[in-house]
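A.B. asks: here are the coordinates; sequence isn't available:
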């Protein structure tokens, strides 16, 4: 609840200021400090005791943090959004006024020449600088893009071979294209660049017609600016992720578990040693007896409290006798804790997971009641409390299951889509066409293959395969679809049903919203589909496209270069 209040209530109250002005760093740090204190406070009279570094609170939840907004980074992200809006909507009055007064403010390299700019313009300047870090060029004609100075090849730094003299190095990307066809000059690129760079360049798609270069937001798949992605990129510059020990994929799965939110906070505090146990409080100078209140024989710290205490061990043994046995105890406590969660979650044994967290929660509640309220306890009381909380978690999960994940009136994405023609019976077509792509991440080489099948007997009646270069595995799938459609059009086929094992392909073709790196390939596919009288596409299993899969693999390995039958 506190996370919701901080991110969606407290910070939202001054979002407008963050969106318009660059807030000084001292004020941002002060706000961060107040929000951190609010998080650790237990009541209104308490000042709170910070148990971990504030950077861990600002760390994204998928990396083991809590995702509390870092004000300085959030301020820059909102200003970058403002600059994006002004730059790509030049018809706005604000854009025209700012461009007239500060000509370079909204450029790719923002600059203010006025000696005394306003506070608002200085904020836009900072937002423009933040925005420029996430802009990339989509190569059309290549005349506007510098080979070395601009970012145009995803996730790689473009460098020439050391043996290429400076005077022989081209300046613009247009110099790397064949002027008559507009495709990449294969021999020139392999001559100028190292193999790793040349392979990535050759894997970039090329438009079918002449198109000017344009910029896009490289941190979002469709190229549109998102404050969320901008904030993630900016916060990574202020917070080190090297301190994260648990795998980020584990945290992403953990936050999605169907358990009580307070149990997730308990696990987060356990794994980050953020519990105010007696030994931690004593180290902070708080006068408290650090002896464990259960066994009275050792200091109270997280590992002892939840696992090594003899009293706690008997509780776990009682729990193991009534549910699935706990995983074997490794040396590290964090490994023991995460292995239990992973084991139960992977097998979807939610009842055992509820009992495990219910026991941890009951131990902690009883510890607090005994230490601060002098409550009398017994092992059976703790077991009953753990059972009560596990039942409560199960009921909460049942209520969540009753609520549909998809809003009323909507349905999940179907596996069969009509791309052209009427929504008739699936098999009422001249030919079935299965297609598949194979991609090598190391050298960006790919193979594309397609097979024409008889709709009645499913017998292969034709097809083809060819070698190509692709930027991703999905790109190779789309190229296979494109080559197969062109082959079908040459064969005079007018009604076609496409079969693919990739669910992303029907979505991308149907709605034409996709990865910015594939927009021209998808548009060409849609143009070819328009030449058929009817065209359907269906998601099928890998075994249903076995012939195309084998041919694509052979093409990727250069066993087949260009083959049709």
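C.D. replies: All right, it came through fine. Bear in mind that the values here come from a model prediction, so they are computed numbers and not experimental data.

A.B. asks: from here on, contacts and neighbour counts on C-alpha atoms
C.D. replies: Will do.

A.B. asks: all strands of the stretch 351-500 of the chain, in order?
C.D. replies: With DSSP state E, counting those that start in this stretch as the criterion, the stretch 351-500 of the chain has strands at 416-420, 431-439, 445-453, 460-469, 495-500.

A.B. asks: now the last one, how far from the centre of its chain.
C.D. replies: Once both centres are worked out by C-alpha atoms, centre = their mean, to the nearest Å, strand 495-500 turns out to sit 31 Å from its chain's centre.

A.B. asks: still on that earlier bit, include mean neighbour count when you put the strands of the stretch 351-500 of the chain into TSV, please.
C.D. replies: As requested, the strands of the stretch 351-500 of the chain are exported to TSV (neighbours: other C-alpha atoms under 10 Å):
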stretch	mean neighbour count
strand 416-420	19
strand 431-439	29
strand 445-453	29
strand 460-469	21
strand 495-500	24
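
A.B. asks: below is an additional structure, to be compared with the one above:
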């Protein structure tokens, strides 16, 4: 599972419980906990308090971990602070970069609720070009739903034990996201690895957003090429973990040689395991038959061994 630090892994699991306190407010258990421990605020703003149970203290201790790597999905904007909360999305991060203004504090103050559109005049006056672009790209619904807290670096916006574990190990996801985009913009590893191995032809940028179509396109390619791509992807993933957790890197030609060696070893292994047996021998004409009527037949068997 690659969870090497059990203490951080346990914190990530507790964080899932804390995440439920934020999103499952209709649950009877969470209603009871809210009434007892944080009746006048949300869980993320709750204080530890006195005489809390061991369970409450454990879950509360993971609040800071849960708050990392989150982003608000804007509904009405009434609960989202413009200057302190994460609610923008681009390669520069999740927070507003403009100078703070005392004229307004919540996102709802930037919305024209009559038409449910952004107040472009106010936004252009107080925010820089980057922030304007990010704010105006956020869609607003006429249904005016509640603001929702989501995970910024997951495909579905839900809590992930894996990403929380990485945060617990000290990974800065904003920096990680920027570095990842920078790496893939360069004409170097891991793109060079795909090119040197001959597997670059398998990467179709037009299909990257549809995993099913992307993998289905591989069926039309050479089997050896598919096998090479799979082992190469596995080596790159292992190298990525080696860099994140141990801060060590491996040269491209070494990784490529490792992938080729794995392909060769797997081929030898397959030959030994998936043996093609010869033709089956014809069944003997001698077979057991029931005795004729009125005759008793006794079947016996014996075994000889050198010991005993």
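C.D. replies: Nice, I can see it. Since the model is a prediction, treat every value here as computed from it, not as a measurement.

A.B. asks: returning to that earlier point: need the strands of the stretch 351-500 of the first structure in JSON lines with distance to residue 29 of the first structure, can you?
C.D. replies: Output for those, formatted as JSON lines (distance: least, C-alpha to C-alpha, whole Å):
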{"stretch": "strand 416-420", "distance to residue 29 of the first structure": "52"}
{"stretch": "strand 431-439", "distance to residue 29 of the first structure": "47"}
{"stretch": "strand 445-453", "distance to residue 29 of the first structure": "49"}
{"stretch": "strand 460-469", "distance to residue 29 of the first structure": "48"}
{"stretch": "strand 495-500", "distance to residue 29 of the first structure": "52"}
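
A.B. asks: what about those, which gets the closest to residue 387 of the first structure?
C.D. replies: Residue 387 of the first structure lies closest to strand 416-420 among the strands of the stretch 351-500 of the first structure, at 46.2 Å (C-alpha to C-alpha).

A.B. asks: read off where that closest one ends up in the second structure.
C.D. replies: On the second structure, no counterpart of strand 416-420 of the first structure exists by TM-score structural alignment.

A.B. asks: likewise for stretch 187-202 of the first structure?
C.D. replies: So stretch 187-202 of the first structure sits over residues 121-136 in the second structure, by TM-score structural alignment.

A.B. asks: got a list of what residue 145 of the second structure touches?
C.D. replies: Residues in contact with residue 145 of the second structure (C-alpha atoms under 8 Å, 6 or more residues apart in numbering) are 75, 76.

A.B. asks: looking for the alignment partner of it in the first structure.
C.D. replies: Residue 145 of the second structure maps onto residue 211 in the first structure, with residues paired by TM-score structural alignment.

A.B. asks: how close does that match sit to residue 255 of the first structure?
C.D. replies: From residue 211 of the first structure across to residue 255 of the first structure, the span is 44 Å (C-alpha to C-alpha, to the nearest Å).

A.B. asks: so residue 192 of the first structure sits against residue 161, correct?
C.D. replies: Yes. In this structure, residue 192 of the first structure is within contact of residue 161 by C-alpha atoms under 8 Å, at 6.0 Å.

A.B. asks: thinking again about what came up before, out of the strands of the stretch 351-500 of the first structure, flag the one nearest residue 388 of the first structure.
C.D. replies: It is, among these and with distance given as C-alpha to C-alpha, strand 416-420, at 46.3 Å.

A.B. asks: packing partners for the strand or helix carrying residue 38 of the first structure?
C.D. replies: For residue 38 of the first structure, the element it lies in under DSSP states H and E is helix 25-40. In terms of contacts (3 or more C-alpha pairs under 8 Å, 6 or more residues apart in numbering; DSSP states H and E), helix 25-40 of the first structure is packed against helix 71-87.
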